[in-house]
Structure formats: structure tokens, C-alpha cells
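Trainee: The sequence isn't on hand, but the structure is:
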């Protein structure tokens, strides 16, 4: 085994656990590279440990003056993809920064298990790229005797890179992350992938075509808004999916200004746009046979003399109007334009929007779960299943018709931000009004809470999570089969 930076490597092996007739069975799951003595040491360590086979559980065996100098034993639980992903993440976290992690892949390990293991390791090892030459993740070597794992590793790499990209953009400070900068990042990233095309609309084009919601939200900023349209059109695709992501690069709340504590993390308010764009990049890397058009309305909601005001009436792309009495309910205004454009111009089979839309999402479901809204039972089930497989949970909430009265306005077609309750539900109902004849082929994911992690946990690192990339790629992959 090689060494990194003059330090002995750390060696990770996996442990499964199961119960048969009430007896705990522990099996050290690596052979070949490990000596019999080392296998015995690991077995003795685990014999006295508390549930060492639990997914993500870590046992560390120090071996001073020997090689390997440390052995990390990680549990994979039931050895399903979630367990392998947890094991990969746990192994990376157990390694010190100056250690090169070598992970033994046991014989007969399935490609799906290898993919999940690598995905967990790459995601947990993510580091925000605050310097161009900085390391992108912890260094990990997978040791396997099966060359057939290469496609699984390629898939894990494509997915991890897309999540990294989404995390990088979401973590980036608002001092550099304005709408023109964001659009430039998309153009540069798309240029590295054949088959992707990008159109960027600036303020003149937005005004000429009637994108009143995007222009209103971005009107108070010194950096004008953009609408990014990213297209993936593979040969033979029979389904056309439109993805829409909220891209508010910083949200002060506008004239309805936020309290200081509520504003500190508002650089993450473009997490939905980062997720749908990252998922599209991964779809192109993986060659998924689904046509995708991704819309990212980008604006900075700032305070100035040109900012839109509470009580203003805004005319959207589809010609309908919204009365806005709260300029801090800005995300739905930019999404409304993009959704109206998607229905009128793009002829989608399915529309899915992803947005850090409401704090009420966290009140209802906590930090770890997104809210899902859809009238399409099959679409809702497919997205939920994809989220479960990806480790990104969601819960379906209702769209009650009697709540439409909350959207009544005396001076416009609808009210964008009623003062009464059910904030996440009413926001979803507001968006629904722009779907036209696609209303039964639409889903909305309110993911404000899970878009950010307050601490590193599992395959999440502190900061932006890139929530939604993995779910969308899993769903698009199933849709293309």
C-alpha cells in the first residue's frame, strides 16, 4: 500500500450485521489484502463494541509502528444502498486530514453497493472551493479486484460532481454571487459538456418578453436579473421535462426587510436553481435519454429607491397580475414567470419546480425534509421514491381548493402573500395558478429547510447540501427507462 505525504495510510473495511435466532452475527467483510492477524484484531475489536454493524457506525483500531497504522471499521447495516452510502461517508470522516484513505471493496460486492459507497465518500469529503487550486475532497482509494465496477464509479462521480457544483454555488458569498455572475458559471459549466445549450436573457430581453415578476424582484439591485435556460436534447428522447429553480442570489426581504438573523444565510436562496441546473449537468454526463429544459430565474432582492413595493401590482409572463403586499415573498414571483413561460412556450410533458420558498416548510417538517405538492399521484410517488433512494426525504402536503380564497385580491388577479396561515400550502397554490393545462403534470418541492446543514452529518457537510440534485437525477433516470 502506498503512503500519502509521508504518513501511514488508514485502511477501512466494512462490517455487516444481522440477527439470526436472536444471535448477533458479525462478519468482517474484506479478504485478500488483510492478513489473518489483522482480521483477528478487527474481530476482537468488534466483539466488545456496541452494535458495530449499524450503518455508519465507526470503530477505530490503532496500530502504532505498523502498517496500516490505523484501521477504521464501518458498519453498513442491512447492506442496502443507504447503508453503503453511510459507510462511505463515515469512513471519510474517520480519516484525519493528512491520511490517505484506502477502502477495501469485498469480493462479490454489487455495482450498486460500490456506487453508493463511493457516493457517500465523495459527498462527505466535499470541501468548499474557496481557492481555485484548493483540494476538492478528501483523498480516497477504492481497492477492488473487479474492473466491472468502473461504470458504477463513473455514475457516482458524475452525481457527486453535480452536487459539489450546486454546493459551491450555494455556499458562495453574495459579494460575488449576483445574477450575471451566476449565469456566467452556468455558461462555463455547460461549455464542458457536448449536447448542452444555454440561453441567457438580460434585463432588456426580459422587459421585451414580459417577465414582470423577475424584473420586479431584481429591480432594486445594482446587478440586474437574468433568466437562464439550459437545454439537454438527447437523440431518441420521448419525454420532455421542464425543471424550474428559484434563483434569488441574495434576499434582503426588499422593502419588507428581514430581521438580521433571518438575513444571514440568504445567500442560499438560490439553492433551488443550483439543484435543477446541477441535476441537468449530471443528466448530460450520464447520457440520460430524457429531454430536459431547465429554467433558472435569477434576481437579487435588494432595498433601494427602485425596489418594488408592498401593494404593487405585477404583470407576469402569462399576462396575469399579482398584488404583492410583502416584498419578502419574492421567490414565487420569479417562479411564476418561469412557470408561465414553460407552459406557453416549451410544451412540457412534466414540470417540476424546486425552491427555497418558505420558512413554514421547516415549521411543518423540520430541517431534514422537503414539502412535496402535486395533483399527480404517480408523479408524487415517483419523486418520493427517488428521494428515498437518494437519501433526500420529502413529505406530500395537500392543495386544498378552499384555501384559494387566501389568494383573492381586489386589484389584481391574485394576491401573492396573504397575511393568514398555511404559508407553504398557499405558496404552492399560488404557483399552481400559472400551470394552465399542465396543472395535473406538475410538482413543487419546497426545500428551504434541507438546503442547508448546520453541522456535518452523514454525507452532508456543514453549509449547502445541494439538496434535490440526487433526487432529480434518480427520478430522471427512472423516467428514461
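Mentor: Sure thing, it's come through. From a predicted model like this one, the values you see are computed outputs, not experimental measurements.

Trainee: drop to CA atoms for contacts and neighbour counts, all remaining ones
Mentor: Will do.

Trainee: Count the neighbours of residue 344 for me.
Mentor: Close neighbours of residue 344, defined as other CA atoms under 10 Å, add up to 16.

Trainee: Name the nearest residue to it, sequence neighbours excluded.
Mentor: residue 318 (7.6 Å; CA to CA, 6 or more residues apart in numbering).

Trainee: Are we agreed that that neighbour is in a helix?
Mentor: No - in this structure, residue 318 is coil, not part of a helix, as judged by DSSP: H, G, I helix; E, B strand; the rest coil.

Trainee: structure B:
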């Protein structure tokens, strides 16, 4: 649940901390070859003075502000901020936040900076400039909500900042509905991203496959057009989801297959989103070292992302059918653990020889993808998975690997990611490497020794796309799912990566 209350209101009786937007633009030239700092500030921050006029500041106050901004050399770059204390006056603190060129991403950076810098303020008022757009409000809201996220299970002092008041442009009656719509979009995105972060951050002693499924059922309950289906181990066995059963066989906490469906009336397109849902990964019999196991509670971040995006699509009533599928299992060591050399028969009949039990994510995804192709017959399939360490080696912590044979699908996903403030890079799908997946005793082998780990995992998953090979995209987001430190709108821990990208893509597709 979002604790931060953000709403529109007037600037009447402004007190406490007030944030004022500073653009990077403005004419900084002067008739003089060496304009004084005061002249430079007066040109650059004319918009600031207009905004401050709504706070009923007098001429002397405005001159003080101009001199202050010139003295600190506020550039207006996105996310840069300076504070001006005003003891004994109203408001008693002015925060000047840069929004750069005014793009949505700039406003998102500004919102994130405000959320962190004003965290000790009980209330913050943000005076919006006259040229603010719904996209700007959406970016600001996303930055504020996402950067103020906290996850604590133990005793914790709640944050001081509980409410943010957005002051719309004066006389913007006609535009107010559009600005409110921008904030509503930001809230839907933030709520779904926060849910994905909560699910991913939850320690695995509580986060069993059954717990995850019940948590999603609770989130979807009562939402018109949303339905959930959960298959337990008995149903999985009856229907032939043998790879999910094999991966979850070593745990006393049995696997599940969760299906969340948003099916609005009149929808003509159907998209399936599939997310890897390994609630904890020991590596199985091919056990991971401690360094590789410590954060394996995040190995279900793909499942969290597709669930979050689908819930957001329902909240926004997007006219597009969306089905999220989350194969959920705990890859543990036990008497019934699957072994190297075993052969697993997937849903639909494809067989896989097990070379490495720590390459379990692609096995459960194979079952889910085969089911989606055969039973749901969608127009497109996108899968998200914390699949390989090789992704992080190639692209680092902030960029996911994108694989697709469709230029159109790949381009639209990359554009959605860029707009949403996430990052991905398209990687090659070399057919020459596919022979390395051949097995002497089965259709496929689930891992190889030839390197190119992220690529080989993508080629393996491709075998389950059937006739949708050219309408499928795979996102390997292992490193992007977790932040080692706060950065912009990200807080330390789970990032909720993929929710924002998928929702932007669904909006565009719808």
C-alpha cells in the first residue's frame, strides 16, 4: 500500500516546505559581454517568479529568491535542488527543484529527488508551472511515489513525509481533468510497481508458491473483469506440467501455476505475459555458492512484474485482453529433487534432458509457454525472467537483455522501456548456436558449456513458442530486478523492473 498521499489543491495558506520548479531553459544572454549573476538569474528564473506569485510573496521576497538562485548557480538540470530557509516567514522553507528540459523523465527525476530530500517534512507543497503537462504530472507522481517506497518487516519509525500537495497552474480549470488523469496514471503504475517490489522483497521463509498465489488472489479480488486460476501439484500432474513439478519436487512447499486474466468486453487483441516465479533458488543438486544464493528471494521478480502489469491494465481498464502466467516453484534440495541426467516431459510433449539443475527457470517457463501457445492462442507472448548471470555481465545492473525475432515487437518494447524510465538492449538470436541444445536422449538439453549463457537460454525458450516464434519476446532482467543502493526513483532492494515497461507497452498496444 502506498503511504504517500498526493493530491491537487490551491496554494492558499502555504506554510512549511514548498517546492518550486526551476526549468533549465530560458534566455541567459545579456547586452553585456559579462552579465552579472543577478541579470543571469533574472532571465533564467522568470518562470520561478511567476510560480511564486501564487504564494503571495512580496517584491522583496522575490528579489531574495532571484539573488539566492544566482548565488547557488542553480542550473535547472533535472533533479538538482537547493533549499532556501526562511525562518519566521511563510512558507518557512523553499525548495527549488530542476526539471531540465521538461520531459517526462526529467519530471520523474525531480519527483524522486523531492521524495528523498523532503522526507523529514510532514507535508510538502509543489507549485506547478503554467506550462505543466499531464505527462509531466505523471512523471512527477511516479518519481515521488517510487522513491518514497520502503519495505520493512520489523519495527520501524514511519516516514515523516505523508502528504504532498500539487498546486496546479492558476486558471487551469479546463486542463485540471487532464492533469488529474496524469496523476491517476502515475498512481496505477506506482501501486503495481510497489506490489511487485513487495513480492520480490518478501523473505522466502514466508514467500512460498502458495503464499504468492494467495497474495495475488487477494489483490485481484473484486476487480470486475479479473479472474485468477491456481493449479496445485495435483492439477499440475493431471494436466502434464511436469517441468514445474520437477523443479519444485525437492521442496516440501509444493509448486503452483498462477494464471491472472484481464478480459474486457470487446477486446480484439490478446497478449500473454509470462514471468519466472522461483520463490527461492538453491540451485538444486547443482547447489549455488553462498554468494550466488543470498539474494535468491528475487528469483520470482519476473512473475511479480507480469502480475503487477496485468493488475495495472485492469485498474486502467485498458481495452486489451491480458493474461499473466506465473509458474511458481521453490528449487530446493530434498529426497525428491530432480537430478542431472533426468529427462523431463514438458506440457505438450517436448522433452528436456537435465544438464544443470540450476538452469531451472527455463524449465518452468517452457511449461508455461507451451500451455499459452496451445491453449490460449494469443497474438503475442512476452516472458520476463531473472534467468542468467550472463545478462548482468553483458549489460550491467540497469539494462535488461531483449531477444526477439520481430523488429516491430522489439522496437515497441524498447520505446516503451525508454519512456517508462527503464532500460533494455536488443541481443542477437544466433541460429548457429541452436545445435548446442541437442540431446542424445531428449529433444533438448537445458544447459550447455559453450558460453553465451543468456543467448542460449533464449534459444531454449524459443523452442516452446510454436507458431508464435515471430510474435514472442524474451526479457532477461536478472540484474535489473535488484538495486544495491538507492538511485533516482529506485530504492535499495527490489526494483519492480518491468512493470512500468510492460504497462507502457500495453497502453500503446491497446
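Mentor: Cool, got the structure. Predicted, not measured: the structure shown is a model, and the values here were computed from it.

Trainee: Got a TM-score for the pair?
Mentor: The TM-score (TM-score structural alignment, normalised by the length of structure 1) is 0.95; 475 aligned residues with a CA RMSD of 2.1 Å.

Trainee: Aligned against structure 2, show me the partner of the residue nearest to residue 344 of structure 1.
Mentor: Residue correspondence to structure 2 (TM-score structural alignment): residue 318 of structure 1 is matched to residue 348.

Trainee: contacting residues around that match?
Mentor: 240, 367, 370-371, 374 (CA atoms under 8 Å, 6 or more residues apart in numbering).

Trainee: Buried only: go through those for me.
Mentor: Taking 16 or more other CA atoms under 10 Å as the criterion, what is buried in these is 240, 367, 370-371.

Trainee: which pair in those residues spans the largest distance?
Mentor: Using CA to CA, those span at most 10.9 Å, a distance reached by 240 and 370.

Trainee: who touches both of the two?
Mentor: By CA under 8 Å, 6+ apart, the residues touching both residue 240 of structure 2 and residue 370 are 346-348.

Trainee: one step back: in helices, which of the contacts of residue 348 of structure 2 appear?
Mentor: 367, 370-371 (DSSP state H).

Trainee: Out of these, which comes closest to residue 481 of structure 2?
Mentor: The closest of those, once distances to residue 481 of structure 2 are taken by CA to CA, is residue 367, at 22.8 Å.

Trainee: how about the closest one, what's its match in structure 1?
Mentor: In structure 1, residue 367 of structure 2 lands on residue 337 (TM-score structural alignment).

Trainee: wait, doesn't its match sit right on residue 216?
Mentor: No - with contacts counted by CA atoms under 8 Å, residue 337 of structure 1 stays clear of residue 216, the gap being 10.9 Å.

Trainee: Show me what residue 394 of structure 1 lines up with in structure 2.
Mentor: Aligning on TM-score structural alignment places residue 394 of structure 1 opposite residue 424 in structure 2.

Trainee: brain fart, residue 158 of structure 1
Mentor: So residue 158 of structure 1 corresponds to residue 188, using TM-score structural alignment.

Trainee: show me the contacts for the equivalent of residue 220 of structure 2 over in structure 1.
Mentor: Residue correspondence to structure 1 (TM-score structural alignment): residue 220 of structure 2 is matched to residue 190. Under the criterion of CA under 8 Å, 6+ apart, the neighbours of residue 190 of structure 1 are 196-198, 281.

Trainee: who wins for neighbours among these?
Mentor: residue 281 (29 neighbours).

Trainee: Double-check that it belongs to a helix.
Mentor: Yes - judged by three-state DSSP, residue 281 of structure 1 forms part of a helix.

Trainee: Could you look up the SS state of the residue lying closest to it once chain neighbours are set aside?
Mentor: Spatial nearest neighbour of residue 281 of structure 1, chain neighbours left out: residue 162 (6.5 Å); criterion: CA to CA, 6+ apart. Under the three-state scheme (three-state DSSP), residue 162 of structure 1 adopts helix.

Trainee: tell me the contacts of residue 162 of structure 1?
Mentor: By CA under 8 Å, 6+ apart, the neighbours of residue 162 of structure 1 are 278-279, 281-282, 469.

Trainee: State the distance from it to residue 186 of structure 1.
Mentor: 12 Å (CA to CA, to the nearest Å).

Trainee: Could I get the full set of strands for the stretch 201-350 of structure 1?
Mentor: 226-232, 240-245, 247-251, 291-301, 312-315, 321-324, 350-355 (DSSP state E, counting those that start in this stretch).

Trainee: For residue 387 of structure 1, which of the ones you listed is the nearest?
Mentor: Nearest to residue 387 of structure 1 among these is strand 350-355; the distance by CA to CA comes to 13.1 Å.

Trainee: Which stretch of structure 2 is stretch 103-118 of structure 1 matched to in the alignment?
Mentor: So stretch 103-118 of structure 1 is aligned with residues 126-141, judged by TM-score structural alignment.

Trainee: how about the matching stretch: buried residues?
Mentor: Buried, per 16+ other CA under 10 Å, within stretch 126-141 of structure 2: 126-129, 133-141.

Trainee: I appreciate the help and will end here.
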